[in-house]
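Engineer: based on what follows, work out the 3D shape:
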Amino acid sequence: MISLTQLNGNTFTLNAIYIEQIQSFPDTTITLTTGKKFVVKESEEEVAQLIAAFYRNITLLPISQKREGL
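Structural biologist: Down below sits the predicted model:
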């Protein structure tokens, strides 16, 4: 789940697994696999980073193997 902010300032939590598409119109619009849309304050890049972190947390994406000095 990721936490996002609606344009009116209210925060909500969204299950990132159901996100199909993210677009900037210029407001960031998230479309779910159900067709439902959410417009949020976060940028497209911020939402993508939140999704990647969520996927890593539930181990759908590998944790980066990069380490300083290697």
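Engineer: drop to CA atoms for contacts and neighbour counts, all remaining ones
Structural biologist: Fine.
Engineer: name the SS class of residue 50, please.
Structural biologist: When classified by DSSP: H, G, I helix; E, B strand; the rest coil, residue 50 comes out as helix.
Engineer: quick one more, to check against the first:
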Amino acid sequence: MIELRRLNNETFILNALMIEQIQSFPDTTITLINGKKVVVKDTEQEVAELIEKFYRKIGLQQSIYKAGEVKNE
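Structural biologist: Model prediction:
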């Protein structure tokens, strides 16, 4: 779970495992796997960093690397 900010600065928690895509239009728009879109104040890079931190916390990041993904550093 990651904490994000709506455009009105209200915070909410989003299940990062439900994220399919992140884009900037210029507002950051997150598309979930169910097709729902969420617009947030956080930048695309900030959201990506929060997701990566969450994946590391639950041990998913290491599983992805072991499955053959290239680690970006």
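Engineer: just the strands from the first structure, written as ranges.
Structural biologist: Secondary structure of the first structure (DSSP state E): strands at 2-5, 11-14, 19-24, 28-32, 37-40.
Engineer: most tightly surrounded among the ones you listed?
Structural biologist: Highest mean neighbour count of the strands of the first structure: strand 28-32, a mean of 19 (counted as mean count of other CA atoms under 10 Å).
Engineer: still on that earlier bit, of the strands of the first structure, which is nearest residue 48 of the first structure?
Structural biologist: strand 19-24 (8.1 Å; CA to CA).
Engineer: got a list of contacts for the closest one?
Structural biologist: Here strand 19-24 of the first structure makes contact (CA atoms under 8 Å, 6 or more residues apart in numbering) with 28, 29, 30, 31, 32, 33, 43, 44.
Engineer: mind doing that once more with 6 Å?
Structural biologist: For strand 19-24 of the first structure, the surrounding residues in contact (CA atoms under 6 Å, 6 or more residues apart in numbering) are 29, 30, 31, 32, 33.
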